[in-house]
Structure formats: C-alpha cells, structure tokens
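sequence first, predicted model second:
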Amino acid sequence: MHYSYLKSNTLKQNMHRQNIAARLLHLSLLVLTLVCFTFSISVYSQQQAPLDAQTQKKILVVGDSLSAAYKLSAQQGWVHLLREKLKDNNYPYQVINASVSGATTAAGIQIMKQSLASHNPDIVMLELGGNDGLQGKPVSYITKNLDRLITMATSSGAQVVLIGIQIPPNLGRRYTQPFFQQYQTLADKYKLPLVPFLLDKVAGYPTLMQEDGIHPRAEGQPIVLENVWPVLAKVLSKS
C-alpha cells in the first residue's frame, strides 16, 4: 500500500515536470517566433526606407562668419541659397553647414575633426583664414593650418573645394599679398578646385556690405553664391 502510493506520487511528479518542460518549450518557441517576426519587420522597414536617405551625398561647409550668415537669418546666407539651388536642380546632396562666426584656422581643425566623424562628407568646402588675417597672425602659420585642414578632409576621402579670402588693404600689401596668394599655392599643391575670392563683386560695395565692411548684407549673398557655384558645379559634374 505504501509502495503503491509512492509509485503513484512519483508518476504524478514526473508528469508534472514533463508538463512544465512542454510549456517552457512552447514559451521559448513563441518568444523565438516573436523575435524572428520583429527582425523581419525591421529588415523590411530598412529595405523600404526612402532611397533619398540612403543615396544622398553630403557637402560639408567649414567656414567662419562669412559662411554663417553673420547678422542675418540662416535662410538668407549663401550656404542656404546653395542648398536651395541644389534642390531646384535635382542634385542629390545634403548640405551641412559647420561654419562658426569668429572661427580661426586653429579652431577649424577641431571643427573639421568632429564634422568628418559625424557626417562623412563627399565634398568639403573650406572657407577659413579671414579671422587669422584680421588678427595679424603670420601667413606661414595660417598656411600650415589650412594645409592640415585640407589633409584631414582629403584623407577621409572627401573632395575639397578651397575658398579664397582677401583681407582689408589697411594691413599693408606686404601682408595682404602673401595672405591672398596662399590659397592659390595650396590649390596648386593639392590640385584643388579654387574659388579665388568669396566676396568678389561684393566687397567694397556699400549697398551689398554691412556697416563693418567685412560681412555681406542679404542682398550680397546671391552674388556670393554666384562666385561659388561655377567651381562647385564642375565638382558635382564629376561625382
């Protein structure tokens, strides 16, 4: 009698364990199915993502206040006008403006480093050096920093478009001439497309320049873009 009871109890325990194991197996299969389903939906969503987001190339602008729409709304600046022109002409490019008012070539090195890591651009438009010049820093120092900025960008695989700057003549020709010439020298060294002077046909015209005589008004920004566009358009046609 006692033996029969133990045997019966053991059978019940075994059946209970088997039942629990079956439920656990069922639950595991259910979880696995849900995981696979979720993964499939995720993959499908990625495959159905808009092609523009996957194929759009990037233009990074690294500059100072001349490219940061100083004392203007961002929408009035030449970089935003460039963005609109690319869109209107069906160029699949996203424009990222990393320009900072007051930036020097030394500050640009850190900006360039962070921007390259964050955006991995196809084209880098480099517009720096003006603030260094206004501070009277040695041209050799400015050139060295610009050289490093160019190398950083090209080493990442980006095409660099170099933008030349001129500074007011009151600093003296012995300084302003080599300052301006450094851009052509660097463009020749690295075989870069060069915008000779960003503010061509704008600087020196009171109706197009702000009171400081350094920054363009909103009316001058489309002309600035006209200075940039022919050089950039040749790069876009090759990419």
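Ah, there it is. Numbers count the residues shown, from 1 in each chain.

from here on, just use CA atoms for contacts and neighbour counts.
Noted.

can you tell me which helix in the protein is longest?
helix 2-47 (DSSP state H).

which SSE is immediately downstream of it?
Per DSSP states H and E, the first helix or strand lying C-terminal to helix 2-47 is helix 51-55.

run through who's touching the helix or strand that comes right after that following helix.
The C-terminal neighbour of helix 51-55 among helices and strands, as given by DSSP H and E, is strand 57-63. Outside strand 57-63, the residues that touch it by C-alpha atoms under 8 Å, 6 or more residues apart in numbering are 67, 79, 92-100, 103, 108, 111-112, 115, 119-128.

out of these, which are buried?
Buried by 16 or more other C-alpha atoms under 10 Å: 67, 79, 93-100, 103, 108, 111-112, 115, 120-128, out of those.

narrow those residues to those in strands?
If you go by DSSP state E, the buried ones among the contacts of strand 57-63 have Tyr93, Gln94, Val95, Ile96, Asn97, Ile123, Val124, Met125, Leu126, Glu127 in strands.

what about versus this one:
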Amino acid sequence: MLKSKTTQTLLNSAISKPRNLLNFCYILIAFALISCGNETKSKVSVEENEVSSTVNEAPEATAKKTILFFGDSITAGYGLDDTNDAFPAVIQSKIDSLGLAYEVVNSGLSGETTAGGKSRIQWILNQDIDIFVLELGANDGLRGVALTETRANLQAIIDAVKLKSPTTKIILAGMQLPPNMGQDYTTEFKEIFTDLAAENKLAFIPFILKDVGGIKTLNQNDGIHPTVEGHKIVAENVWEVLSPVINEESK
C-alpha cells in the first residue's frame, strides 16, 4: 500500500529505532483517519445531492390542480366515437395549449339524475378538487321529476362539496327544457339553476347548450346529445365562465 520512497525511508528508520517506530505508527493512524474522513464527506455530499434532487422534483409532480366535471351524458360524451371529443376533453386541450397547470377529470355518467349524483357525490369527493363543475338536471326534467326534488338534490350536492372542501370553487351549469314539457314546468325548471347560483354565490353558466340545443346539425339523431362540433361550442360556453375562475385560482 505504501510504496513511495518517503514511506520506505520512514519504515527503515522505524525498524532501526523503537522511538521512530512509535512515531511511524502515529503517522499511519493519522493517515487512516484522514482517508476515512474524506470518504465520509464524499458519501454525505452524494446523499445530500440525492435528497436535494428529490426535493426539487417533488413540486413538479404535484403542481397540477384539478377541475372535475360532475354531470350526465352531456359531460360523459354520450354517442361520440371518441370521448376525447366530449367538451371536458376539449377544455383540457385548451388548458394545455395555454400552459395552465390544471388537469380535467370527466366524472360524467350517462342517464344520471340529480338523485343519482347526490348518491355518489361522497365517493367523488375522496379526491382533491380545486374547481367543481356541476352539470346535472336535464334527465330530471325530461322525466318530469318534481321540481322541489331536483332543487333539493342539487343543493345537497353543493352543500356536500362545500362541507368537504370549503376552498373548492363551484360552477353551476344551467339547463333548459324543450317547450313541449309545458310552459310552467320549463320556466320553473330554468329558474332552479338561476336561483341556486345566486343563493350559493356560484359562478354560473346560464345555459350549457347555448347555440347548440335545438339545432339539428349540431346534435345527434336523438336531437338531444351534441355532435363533435356541438361539443366544441359547449366547451366555449363553459370556458367563458371557467376561464375567470381559473385566473382567480391562479392568483
């Protein structure tokens, strides 16, 4: 291990003189301690770099906020060949193009009523949600559900979100019914959403199907569910209200 001339000279001297041998041992011990110290410092430096790297990477992995769309077949993209054509996915593309740190979650369920939404809301709230878009009620109206029940269910969903996460921003999507449901019923149905938005101080989309509902070329054969082009317009209707909320969240 020690092959240098200096070391050999020390060794020869130590062999001939006991006192020099003792001094030589001290030198060896000091050399060993210095070597170990350098190795320890190197290991600590490597470990500190690894920890620093991990800490720096952590925020990037958890940086995105969540926008959750809680709705029925309109949100789910019923009838489309690709659910990426549904308006929540269109909004995600817009968000990505703007470089905004938000992830869209599509929690739409075809055929969902406000009662169904009320029953599954607690499960949905098991995740962190920054912006909650509530799009339910159309199926209630088409089935002639009592207006008092629809109102109560929507309020229960709103209350559940507020209780679980008071900081979550809620956007309520308004819905309207075709006139064949009766003038009184359709008028009162429309007012449910307006009233709830005002009473709960929610961001409000007056009619999510604006410029789409009732237009044959923008709806599928059933006359209810938007086509791909229809969903693009729905996305714009939603974005008009969602964008200011995102800007407020980002401050």
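Perfect, I can see it now. Because the structure is predicted, anything quoted here is derived from the model rather than measured.

counterpart of Val231 of structure 1 in structure 2?
Superposed on structure 2 with TM-score structural alignment, Val231 of structure 1 falls opposite Val241.

what about its match, neighbour count?
17 (other C-alpha atoms under 10 Å).

ok, now Gly37 of structure 2?
12.

check the one 4 residues further on too.
Burial measure for Lys41 of structure 2: 11 neighbouring residues, criterion other C-alpha under 10 Å.

and Ala106 of structure 1, by the same measure?
Neighbours around Ala106 of structure 1, by other C-alpha under 10 Å: 18.

alignment lookup: it to structure 2.
Ala106 of structure 1 maps onto Ala115 in structure 2, with residues paired by TM-score structural alignment.

swap in Gln210 of structure 1?
Going residue by residue (TM-score structural alignment), Gln210 of structure 1 aligns to Gln220.

wait, isn't its match in contact with Gly230?
No: taking contacts as C-alpha atoms under 8 Å, Gln220 of structure 2 lies outside contact range of Gly230: 9.1 Å.

between those two, which is the more surrounded one?
For Gln220 of structure 2 versus Gly230, the count of surrounding residues by other C-alpha under 10 Å is larger for Gly230: 24 against 17.

not counting sequence-adjacent ones, nearest residue to the more buried one?
Residue nearest to Gly230 of structure 2 in three dimensions, not counting chain neighbours: Leu218, with 4.7 Å by C-alpha to C-alpha, 6 or more residues apart in numbering.

if we can go back for a sec, what's the helix or strand hosting the match of Val231 of structure 1 packed up against?
Under the criterion of DSSP H and E, Val241 of structure 2 resides in helix 228-249. Applying 3 or more C-alpha pairs under 8 Å, 6 or more residues apart in numbering; DSSP states H and E, one finds that helix 228-249 of structure 2 contacts helix 87-97, strand 203-205.

check the ones you listed for me and report the most buried one.
Among those, strand 203-205 has the highest mean neighbour count (mean count of other C-alpha atoms under 10 Å), at a mean of 22.

and that one, which stretch of structure 1?
Using TM-score structural alignment, strand 203-205 of structure 2 pairs with 193-195 in structure 1.

what lies in contact with the matching stretch?
So stretch 193-195 of structure 1 is contacted by 160-164, 183-184, 187, 227-228, 231-232, 235 (C-alpha under 8 Å, 6+ apart).

would you reformat the helices and strands packed on helix 228-249 of structure 2 as TSV and include distance to Tyr26 of structure 2?
Below are those laid out as TSV (distance: least, C-alpha to C-alpha, whole Å):
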stretch	distance to Tyr26 of structure 2
helix 87-97	67
strand 203-205	79
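
nearest to Asn180 of structure 2, out of these?
Among those, the nearest to Asn180 of structure 2 by C-alpha to C-alpha is strand 203-205 (23.2 Å).

the residue nearest to Leu242 of structure 2 when sequence neighbours are not counted is in what secondary structure piece?
Nearest in space to Leu242 of structure 2, with sequence neighbours left out and distances taken as C-alpha to C-alpha, 6+ apart, is Ile171 at 7.6 Å. Element membership for Ile171 of structure 2 (DSSP H and E) is strand 169-173.

check the fit of the following helix or strand past that strand onto structure 1 and give the mean distance.
Following strand 169-173 of structure 2 in sequence order, the next helix or strand is helix 183-199 (DSSP H and E). Superposed on structure 1, helix 183-199 of structure 2 shows a mean distance of 0.5 Å to its aligned residues (mean C-alpha distance after the TM-score superposition for structure 1).

which other helices and strands contact helix 183-199 of structure 2?
helix 147-164, strand 169-173, strand 203-205.

could I get these as CSV with distance to Ala61 of structure 2?
Shown next, in CSV, are those (distance: least, C-alpha to C-alpha, whole Å):
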stretch, distance to Ala61 of structure 2
helix 147-164, 24
strand 169-173, 23
strand 203-205, 29
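
and the ones you listed, which is most packed in?
It is strand 169-173: most buried of those by mean count of other C-alpha under 10 Å, with a mean of 24.

quick one: the residues in structure 1 that that strand pairs up with.
Counting by TM-score structural alignment, strand 169-173 of structure 2 sits on residues 159-163 of structure 1.

list the contacts of the matching stretch.
Stretch 159-163 of structure 1 is contacted from outside by 122-128, 150, 153-154, 183, 187, 192-198, 231-232, using C-alpha under 8 Å, 6+ apart.

just stretch 88-96 of structure 1 next, same as before
Contacts for stretch 88-96 of structure 1 (C-alpha under 8 Å, 6+ apart): Asp52, Thr55, Gln56, Lys57, Lys58, Ile59, Leu60, Val61, Val79, Arg83, Leu86, Lys87.
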